[in-house]
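Colleague: coords below, sequence missing:
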């Protein structure tokens, strides 16, 4: 073959070769026409409950429909539940829920429409964890977040991670305690997203971390910090957890037991006597019996018993949201004050506090074992 012909063939190969973009590479033994391959990375995908895109009627209706149609959340037979949901609940509830969201909405974040506090905080947590893991592992790890309901969806973020070259994904539901209606349904959405991928990444899910020493320590620090700012020590600390129907507990859901253990471990870490922390459950929905005592009733009873100063925290929430900012600091506060309570202190969720980020990063590092 002449030198001229060899030069022409080389030029033809170069023209046929696809452009290589940052983060891509060429397989060592592949022909020049082979498409570029993303450099292998590991994805860490954080997942939270979700948020409506806005507090207007139709945004709220779409969000509530997705949430309340989840069989993990409401497990009634569809022929019974869906007519009630579509014809009655979703006709009225978007107005009341929208008004509640409007009262806490971040109008100066997230573009022209703003965004919910949960969205703002989840973004901050993701940025903090990405910085921490970059310090640990460099560019090998990609960190992002998704929402179980609303946007960004789990499927869209799994797709983005696969497209970015993530051959392994660690899925992390940001719920300290396991419940089918929280961690379980988040995992369901992740597994369904994997079903859509032609080349599935290896996958792991992070288990509940309700008794992790760093998580308990972060909770204790938040209590100590809040109490240090008060003139008078509260008579009791109420640990208010999101509720669930009692029959879920009776059918094997471990959530209730895990909440009780968190309260005990927190009390022991603080060095307090038994009876100094009350465990209660909020956000009751529907006619059946839920886990008791109900927070809204319990705080009123405390006031009637002469405990005029209380503090309330929400250990089951990794980020402040409608259930904490509006329900606890609104409805539950009002119930306490209406019953004669004088001082109500809400202790914020751990959010992007440094101790919380350190705890979450430790959980992630534990679960990346063998991958890095």
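Modeller: Now that the structure is in, tell me what you want to look at. What you are looking at is a predicted structure, and each value in this text was computed from that prediction instead of being measured.

Colleague: hey, let's count contacts and neighbours off CA atoms from now on
Modeller: OK.

Colleague: thought residue 197 was touching residue 159, still the case?
Modeller: Yes. At 7.4 Å, residue 159 counts as touching residue 197 under the criterion of Cα atoms under 8 Å.

Colleague: sec struct for the spatially most central residue of the chain, please.
Modeller: Centrality entry for the chain: nearest residue to the mean C-alpha point is residue 48, 2.3 Å, by Cα atoms, centre = their mean. At residue 48, secondary structure determined by DSSP: H, G, I helix; E, B strand; the rest coil is strand.

Colleague: any idea how far residue 4 is from it?
Modeller: Between residue 48 and residue 4 the distance is 62 Å, computed by Cα to Cα, to the nearest Å.

Colleague: swap in residue 308?
Modeller: Using Cα to Cα, residue 308 is found at 94 Å from residue 4.

Colleague: and those two? Which one has more around it.
Modeller: Set side by side, residue 308 and residue 4 show more neighbours around residue 308, with 21 against 8, by other Cα atoms under 10 Å.

Colleague: hmm, who's touching stretch 176-184?
Modeller: With contacts defined as Cα atoms under 8 Å, 6 or more residues apart in numbering, stretch 176-184 is touched by 49, 72-73, 173-175, 207-210, 253-255, 258-259, 315-318.

Colleague: got another, please set it beside the one above:
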């Protein structure tokens, strides 16, 4: 037991336990039942979800997962575990780092149980989403709050008497360390190529346009991230663009669409594009299949050469990225950590 230790929860959305329809179905059910993700009234949405979507989509999604599944398991979970281990090693014994997924295991409640079993009473929740969105960051904030309170919902039964102190890390879409970590990753990727790309696509996960129009700042933060990264890379405006991927359902989503963009590149005279997803910091289905497999097919459909499209990996557990996360944690722990408090006190005039 180390009561002075500060808990850190690396928060992610989640992933199925296996690449099978049986495993994908409960994951999708939890994910698509969250009204921050799909905000339709349950009386309308739940019959559609249970009666149609969960009868057909799990089989299709399972086939996609099978194509990217790693020997150690789900790519998102494997890379998230690597991020957890690297951050723990860098922060040292004054912190205890756990992984908390909003819609799968290891869940947020499990992360809190591990920390509290170690005597931790102060916890920093670090969403692995650089850009704030009500569909990701807010969902994680909510899941962490319920887990801390010992509830399953706002009106659920209270199961805990003691609630730990919580601090939530805010969006860091424009943080210099985050931009620098992506810059280093892309520079290494480009140096390893036989020929430099002639165009760059920065693809972010999309959200319905209606969400943005009613207050979600996500698209603006994506635009700022893209601008800062392009500036750091020295790209002129005609050499890059921003796009949004992963459209779901009949609503209009923020654009331009990554899928449409990939189909149009060859017709615009672009032969060697590179695509990178700044908002997804951990390789997962959306990067390994939607971009690297389906995206390549779309590029070919538009007349491009499949071998000429490069897809950069996510930040995953690269050193610059983990160092940046450690800095975020240390900043959030100000006033909590005894060494920080002692150092601050020693600087005060007598």
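Modeller: The structure has been received and is ready for your questions. Because the structure is a prediction, the values reported are computed rather than measured.

Colleague: just the buried ones out of the contacts of stretch 176-184 of the first structure, please.
Modeller: Among the contacts of stretch 176-184 of the first structure, those classed as buried by neighbour count (16 or more other Cα atoms under 10 Å) are 49, 72-73, 173-175, 207-210, 253, 255, 258-259, 315-318.

Colleague: so which residues of the stretch 51-200 of the second structure form helices?
Modeller: With DSSP state H, counting those that start in this stretch as the definition, the stretch 51-200 of the second structure shows helices at residue ranges 54-68, 75-91, 108-117, 137-149, 176-191.

Colleague: in CSV: these, plus mean neighbour count.
Modeller: Putting the helices of the stretch 51-200 of the second structure into CSV (neighbours: other Cα atoms under 10 Å) gives the following:
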stretch, mean neighbour count
helix 54-68, 16
helix 75-91, 19
helix 108-117, 20
helix 137-149, 21
helix 176-191, 17
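
Colleague: of those, give the one that comes closest to residue 335 of the second structure.
Modeller: Of all those, the one in closest proximity to residue 335 of the second structure, counting by Cα to Cα, is helix 75-91 (16.5 Å).

Colleague: which stretch of the first structure lines up against the closest one?
Modeller: The alignment of helix 75-91 of the second structure onto the first structure (TM-score structural alignment) spans residues 117-133.

Colleague: what's the average distance of that stretch to the second structure?
Modeller: When the second structure is overlaid, stretch 117-133 of the first structure sits 0.4 Å from its aligned residues on average, using mean Cα distance after the TM-score superposition for the first structure.

Colleague: distance between that stretch and the chain's centre?
Modeller: The chain centre lies 11 Å from the centre of stretch 117-133 of the first structure; the measure is Cα atoms, centre = their mean, to the nearest Å.

Colleague: same check on stretch 199-210 of the second structure?
Modeller: Taking Cα atoms, centre = their mean, the mean C-alpha location of stretch 199-210 of the second structure is offset from the chain mean by 14 Å.

Colleague: for it, which positions count as buried?
Modeller: Neighbour counts using 16+ other Cα under 10 Å place 199, 200, 201, 202, 203, 204, 205, 206, 207, 208 of stretch 199-210 of the second structure among the buried residues.

Colleague: helix or strand for the equivalent of residue 325 of the second structure over in the first structure, which one?
Modeller: The equivalent of residue 325 of the second structure in the first structure is residue 360 (alignment by TM-score structural alignment). For residue 360 of the first structure, the host element (DSSP states H and E) is helix 354-367.

Colleague: hey, where'd the strands end up in the stretch 251-372 of the first structure?
Modeller: Counting by DSSP state E, counting those that start in this stretch, the stretch 251-372 of the first structure has strands at residues 277-282, 309-313, 343-346.

Colleague: out of those, which gets nearest to residue 133 of the first structure?
Modeller: Closest approach to residue 133 of the first structure among the strands of the stretch 251-372 of the first structure (Cα to Cα): strand 309-313, 28.5 Å.

Colleague: against the second structure, where does that closest one fall?
Modeller: Taken onto the second structure by TM-score structural alignment, strand 309-313 of the first structure occupies residues 272-276 there.

Colleague: same check, this time on stretch 213-229 of the first structure
Modeller: With the alignment judged by TM-score structural alignment, the segment of the second structure matched to stretch 213-229 of the first structure spans residues 176-192.

Colleague: what does stretch 322-330 of the first structure give?
Modeller: Residues 285-293 of the second structure are where stretch 322-330 of the first structure lands, counting by TM-score structural alignment.

Colleague: distance of residue 175 of the first structure from residue 317 of the first structure?
Modeller: Note on residue 175 of the first structure: its distance to residue 317 of the first structure, by Cα to Cα, is 7 Å.
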